[in-house]
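**Student:** 3D, please:
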Amino acid sequence: MKNNQPLIVIVGPTAVGKTATSISLAKQFNGEVISGDSMQVYQSMDVATAKVSKEEMEGIPHHLIDIKKPDESFSVADFQSLAKKSISSISEKGKMPFIVGGTGLYINSVIYDYNFSKATEDRLFRDRLNKFADEHGNDALHEQLKKTDPLSYKNLHPNNRRRVIRALEVHHVTGKPLSEQLTNEESPLYDTTIIGLTMDRKMLYDRINERVDQMIEQGLIHEVERLFEEGYGDCQSMQAIGYKEILEYVRGTVSLDAAISQLKQNSRRFAKRQLTWFRNKMDIEWFDMTTNREKKLKEIHTFLKESYY
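**Tutor:** A predicted model of the protein is given here:
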């Protein structure tokens, strides 16, 4: 059931400028920011996640950042629960909650209050799947999803073994696909306005390439080396874009130039997937940030003011 709690959501592809935009708007609307990024929850993983710095926050409180160690699991259901608590605590202070990020499924789970499967676990089944993946590879395990849950098969990366196994386990226990049990999109839970940021494709790709170069300058290689030395090399979090590519260089399997080139390519492809997901799955008011960013910020401000005040 929808309540009257206002919620502003800012989405868009990587490198489009969500962080700077959200902080500017949060200052104008007395807001606090909830990170809608599945990777910024991890401590010590700062450079490749483009994690907002204390200086960049400009005094705006941020939530759901640095709350997990790199080897700890963090699910959509975890995010949903914590984000809803953050929305309540922010609103109780008389402030406006903003969810800002690029992980669409996580954000939608809050907006539409997804009902996550309460299926009991089958540890023997899960152990069998882990053993199968050890022997035949993650891709072979991922292929098993195609028949039972084609939507999860499409949305889950083969290397995300934990979530692939969970999807197979839910179908095994309940007889229904996990993707069916996530969906509850009849109406938003909150009085939600979703702002989408986009820009010219070539400009966006240039910004992505520049961001990767900046990450290298900011110490991405050292960050990955440290995480690897601390024993996090095989963690699921290290399969994220930015870590998995540089990890291959750290392990000595590819050259640094090849790793950086792959990182840029994967980031551009990721941005394209994000845009496709947002356009197909969310009711968004889009703003093109290609030129005259200050003018567009004023337009967004006016749009939000008319929506809530």
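**Student:** Please make it C-alpha for all contacts and neighbour counts, starting now.
**Tutor:** Noted.
**Student:** show me the contacts for Leu204.
**Tutor:** If a contact means Cα atoms under 8 Å, 6 or more residues apart in numbering, then Leu204 has 15-16 as its contacts.
**Student:** Quickly note the distance from it to Asp288.
**Tutor:** 11 Å (Cα to Cα, to the nearest Å).
**Student:** Ok, Asn184 next?
**Tutor:** 30 Å.
**Student:** How about Ile34?
**Tutor:** For Ile34, the distance to Asp288 - Cα to Cα - is 23 Å.
**Student:** biggest helix in this structure, by residue count?
**Tutor:** Among the segments of the chain that qualify as a helix by DSSP state H, the longest is helix 256-281.
**Student:** how distant is it from the center of its chain?
**Tutor:** Averaging C-alpha positions (Cα atoms, centre = their mean, to the nearest Å) puts helix 256-281 13 Å from its chain's average.
**Student:** Packing partners of that helix?
**Tutor:** Counting contacts by 3 or more Cα pairs under 8 Å, 6 or more residues apart in numbering; DSSP states H and E, helix 256-281 is packed against helix 104-111, helix 201-217, helix 244-250.
**Student:** Could you also give me the structure for this second sequence? I'd like to compare it with the first:
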Amino acid sequence: MEVSFAAACKQAHHALLNFQSGPGIINMEPFNPIRRKEKEKVVFVMGATGTGKSRLSIDLANRFPSEIVNSDKMQVYKGLDIVTNKVTEEEQRGIRHHLLGEIEPDKDFAVEDFRRHASLAVESIVDRNLLPIIVGGSNSFIEALVDDEDFQFRSKYECCFLWVDVSLPVLHSFVSDRVNRMVDAGLVEEVRGIFKPDADYSRGIRKAIGVPEMDQLLRAELAGVNDTETRLRLLGAAIEKIKANTCVLAWRQLSKIHRLQNLLGWYIHRLDATEVFSKLKTSGREADVAWERHVVGPSAAIVRSFLRSEDANRAIAMNPSPAISAKVARTAVAAATR
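**Tutor:** From the prediction side, this is the model:
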């Protein structure tokens, strides 16, 4: 049974509310048998699709000598730049990006592959005295890297987690508009360029939202269906599916962040970008001001404190009490901004 964009958004919103109101917080930082007095620092930028994670990572990289490691499981592939919402070369503003458009489109890229490639990238970055910023919405990749089986990553690196959050109703509206812009920018033509009737949508880049949804339209074209009304109907249905599936993806990403935070005890700094997105439709300039005030400014203060104080951030990472952790974080940020 097909689910409309509006229905999917409503279901996702209610499901997330139920998720958030579940059992109490259990903070259990995994035991790390190997600890060094000093660790290299790594920053993670997390969030649901469309919340501005890439923008924040680039803004931070222009304030701190950094390179970025992509952790979006679809953006690692070559091609389909519109479908996968890759940052353009201009948007990258000269910041080097690792694992962005590097993997062949038909190749499977699993969590083990990401862990290996990302670990090598992080090691290379810190060896050049730069800050690694890992950014993306594939939280399963991030969890596999940070909480690996033998705790190697946590034994080497101190982690700072930033979460760009936008309220679901506001985000859903933005996502709907973004899909429309993607279609205007050439999404259909991009997918048409890789379409194969016998393609496996469970492998490689063809798993990306925006590809399977176009199947019926492209099959109709291949069969010689020239009726304009039919093609417009199929296109409209495909766009609706893309919006609905993107809404479901956002809910899953947020649910995973809440799980990492509430069940696994990750200390994650939440940056509320709802006001930014609320202003986008009325004033781009006001949205930019809000982005600086609510997202970039606080994030930069957190990262600055994180880079300055090994002991304070270890206390945050290991403290079992969310209330105390929040107090330590506020104290650290205040000290960094004085």
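**Student:** TM between them?
**Tutor:** The TM-score (TM-score structural alignment, normalised by the length of structure 1) is 0.73; 241 aligned residues with a Cα RMSD of 2.2 Å.
**Student:** Columns distance to Ala271 of structure 1 on top of the helices and strands packed on helix 256-281 of structure 1, output as TSV?
**Tutor:** Listed next are those as TSV, based on distance: least, Cα to Cα, whole Å:
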stretch	distance to Ala271 of structure 1
helix 104-111	12
helix 201-217	9
helix 244-250	16
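**Student:** can you tell which of the ones you listed is closest to Lys85 of structure 1?
**Tutor:** Across those, Lys85 of structure 1 has its closest neighbour in helix 104-111 (10.5 Å, Cα to Cα).
**Student:** what number of residues lie near the closest residue to Ile316 of structure 2 other than its chain neighbours?
**Tutor:** Nearest residue to Ile316 of structure 2 in three dimensions, chain neighbours excluded: Ser325, at 5.2 Å (Cα to Cα, 6 or more residues apart in numbering). Ser325 of structure 2 sits with 19 neighbouring residues when counted by other Cα atoms under 10 Å.
**Student:** Then Glu186 of structure 1?
**Tutor:** Here the neighbour count serves as a burial measure; for Glu186 of structure 1 (other Cα under 10 Å) it reads 9.
**Student:** So it: helix, strand or coil?
**Tutor:** Following DSSP: H, G, I helix; E, B strand; the rest coil, we place Glu186 of structure 1 in the coil state.
**Student:** can you tell me which residues contact the nearest residue in space to it that is not next to it in sequence?
**Tutor:** Residue nearest to Glu186 of structure 1 in three dimensions, not counting chain neighbours: Tyr112, with 7.6 Å by Cα to Cα, 6+ apart. With contacts defined as Cα under 8 Å, 6+ apart, Tyr112 of structure 1 is in contact with 184-189.
**Student:** From Pro322 of structure 2, how far out is the aligned residue in structure 2 for Tyr112 of structure 1?
**Tutor:** Across the two structures, Tyr112 of structure 1 finds its equivalent in Asp147 of structure 2, going by TM-score structural alignment. As defined by Cα to Cα, Asp147 of structure 2 lies at a distance of 20 Å from Pro322 of structure 2.
**Student:** in which helix or strand would I find the residue of structure 1 positioned farthest from its centre?
**Tutor:** Among residues of structure 1, the one most distant from the C-alpha centroid is Leu124; the distance is 30.6 Å, by Cα atoms, centre = their mean. Counting by DSSP states H and E, the secondary-structure element that holds Leu124 of structure 1 is helix 123-136.
**Student:** quick one: contacts for the residue nearest the centre of structure 2?
**Tutor:** The structure's structure 2 has its C-alpha centroid closest to Gly137; by Cα atoms, centre = their mean the separation is 2.3 Å. The neighbours of Gly137 of structure 2, taking Cα under 8 Å, 6+ apart as the test, are 46-49, 71-72, 253.
**Student:** out of those residues, who's nearest Phe306 of structure 2?
**Tutor:** Distance to Phe306 of structure 2 across the contacts of Gly137 of structure 2 (Cα to Cα) is lowest for Met46, with 16.7 Å.
**Student:** And for the equivalent of the closest one over in structure 1, the neighbour number?
**Tutor:** Aligned counterpart of Met46 of structure 2 in structure 1: Val11 (TM-score structural alignment). Other residues lying near Val11 of structure 1 total 29 when counted by other Cα under 10 Å.
**Student:** for Trp251 of structure 2, same thing?
**Tutor:** Trp251 of structure 2 is flanked by 23 other residues according to other Cα under 10 Å.
**Student:** Report the separation between the nearest residue to Gly104 of structure 1 once chain neighbours are set aside and Leu204 of structure 1.
**Tutor:** Distances taken as Cα to Cα, 6+ apart place Phe278 nearest to Gly104 of structure 1, at 6.6 Å, with adjacent residues excluded. Going from Phe278 of structure 1 to Leu204 of structure 1 by Cα to Cα gives 16 Å.
**Student:** what's the answer for Val41 of structure 1, then?
**Tutor:** Using Cα to Cα, we find Val41 of structure 1 at a distance of 25 Å from Leu204 of structure 1.
**Student:** and what of Met289 of structure 1?
**Tutor:** Distance from Met289 of structure 1 to Leu204 of structure 1, by Cα to Cα: 10 Å.
**Student:** Quickly list what's touching both of those two.
**Tutor:** Taking Cα under 8 Å, 6+ apart as the contact criterion, the common neighbours of Met289 of structure 1 and Leu204 are Val16.
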